[in-house]
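Asks: coordinates only, sequence not included:
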C-alpha cells in the first residue's frame, strides 16, 4: 500500500501490539519488532509527530519505552491503557479538498508494508 500525501507536516497515530510489535510478545517477556517497522519509522520526516497507542497497562511503561529506545523507534507521545475496542479518528477536510485523515487496518502481526510518497501538488 502506498499513500500519496501532501508536503505538510503530519501526525502519525500508530498502534503498538500486532501493528509494529508482535502481539502480546511483552507478556511472554520478549517484545519483537515486526518486519519493515524500523525501515518505515526511518523514513518518517523528523518534523512529523508520532503518537503510539497501546492497550498495555501502565505497569509495562518502562519495559515498553526501553524496548523502543533500544530499537531506535522514534515517537513523540505514547499513550497506555487505551480501550481494546475500535479507534475512531475524526478530522475536518481542508477547504482545498485535501483529505486530512486516513485509517489503515493491517493484519495482526503481518509485515509493516505500508509506504508513502510526498506529492508537492497536494
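Replies: That came through fine. If you're wondering where the values come from, they're calculated on a predicted model, not measured in any experiment.

Asks: can we go C-alpha only for contacts and neighbour counts from here?
Replies: Noted.

Asks: what's the neighbour count on residue 111?
Replies: 17 (other Cα atoms under 10 Å).

Asks: helix, strand or coil for residue 41?
Replies: When classified by DSSP: H, G, I helix; E, B strand; the rest coil, residue 41 comes out as helix.

Asks: looking at it, it is touching residue 71, isn't it?
Replies: No. Assessed by Cα atoms under 8 Å, residue 41 is found out of contact with residue 71, at 10.8 Å.

Asks: Of these two, which one has the most company?
Replies: residue 41 (16 against 12).

Asks: what sits against that one?
Replies: 73-74 (Cα atoms under 8 Å, 6 or more residues apart in numbering).

Asks: Against residue 68, how distant is it?
Replies: 11 Å (Cα to Cα, to the nearest Å).

Asks: Kindly report the same for residue 3.
Replies: Taking Cα to Cα, one finds residue 3 at 25 Å from residue 68.

Asks: same question, residue 16
Replies: Distance from residue 16 to residue 68, by Cα to Cα: 10 Å.

Asks: Put this next to the previous one:
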C-alpha cells in the first residue's frame, strides 16, 4: 500500500491486535510484533501523533504498554475497551482539495506494509 501525503504533521490511528501484533497474542502467552511494524514506526516523524485503538480491556493496559515500550513502538494515546466492530474515520477535506481522511485495511496478522511518499505540492 502506498500513501501520498502532504508535508503537514499527521495523526496516525492504529488498531493493535492483528495490525501491530499477532491477534490475541496477549491471551496466548504474550504479544508478538508483526513484521514491518518496528521499521514503519521508526520512520514516523516526531511531530506526527500516534493513537492506538484496542478492544483489549483496561486491565491489560500495563502489560500492553510495557510490550510497546520494549519494542520501540511510540504512541501518544491508547484507547482501551473499544467495541469490536468496524472503525470508521470521518474527516473533512481542506478547501484546497487536500484529502484529509485516509483508510488502510490489511489482512489480520499480515506484515505491516505502508509506503509513504511525501508530496510537497500537496
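Replies: Yep, that arrived. Values in this document were obtained by computation on a predicted structure and should not be read as measured data.

Asks: For residue 62 of the second structure, grab the count of nearby residues.
Replies: The burial count for residue 62 of the second structure: 10, using other Cα under 10 Å.

Asks: And it, what's its match in the first structure?
Replies: Using TM-score structural alignment, the equivalent of residue 62 of the second structure in the first structure is residue 62.

Asks: on that earlier part again, so what sits against both of residue 41 and residue 68 of the first structure?
Replies: residue 74.

Asks: before we move on, back to that, higher neighbour count, residue 16 and residue 68 of the first structure?
Replies: Neighbour comparison, residue 16 of the first structure and residue 68: the larger count goes to residue 16, with 22 against 17 (by other Cα under 10 Å).

Asks: I'd assumed residue 54 was in contact with the more buried one.
Replies: Yes. Contact criterion Cα under 8 Å: residue 16 of the first structure and residue 54 qualify, at 5.5 Å.

Asks: What is the neighbour count of residue 81 of the first structure?
Replies: Residue 81 of the first structure has 13 nearby residues by other Cα under 10 Å.

Asks: likewise residue 104 of the first structure?
Replies: 8.

Asks: Make sure I have this right: it is in a helix.
Replies: No. Read with three-state DSSP, residue 104 of the first structure is coil and lies in no helix.

Asks: Using the three-state scheme, assign the most centrally placed residue in the second structure.
Replies: Centroid-nearest residue in the second structure, with Cα atoms, centre = their mean: residue 14, separated by 2.4 Å. For residue 14 of the second structure, the assignment made with three-state DSSP gives strand.

Asks: Kindly list the longest helix within the second structure.
Replies: helix 61-70 (DSSP state H).

Asks: For stretch 44-62 of the first structure, which outside residues touch it?
Replies: 9-17, 74-84.

Asks: Please check those and keep the buried ones.
Replies: 10, 12-17, 74-75, 78-80 (16 or more other Cα atoms under 10 Å).

Asks: Switch these over to JSON lines; also include distance to residue 31 of the first structure.
Replies: Output for these, formatted as JSON lines (distance: Cα to Cα, whole Å):
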{"residue": "10", "distance to residue 31 of the first structure": "27"}
{"residue": "12", "distance to residue 31 of the first structure": "21"}
{"residue": "13", "distance to residue 31 of the first structure": "20"}
{"residue": "14", "distance to residue 31 of the first structure": "16"}
{"residue": "15", "distance to residue 31 of the first structure": "14"}
{"residue": "16", "distance to residue 31 of the first structure": "11"}
{"residue": "17", "distance to residue 31 of the first structure": "9"}
{"residue": "74", "distance to residue 31 of the first structure": "16"}
{"residue": "75", "distance to residue 31 of the first structure": "17"}
{"residue": "78", "distance to residue 31 of the first structure": "16"}
{"residue": "79", "distance to residue 31 of the first structure": "17"}
{"residue": "80", "distance to residue 31 of the first structure": "16"}
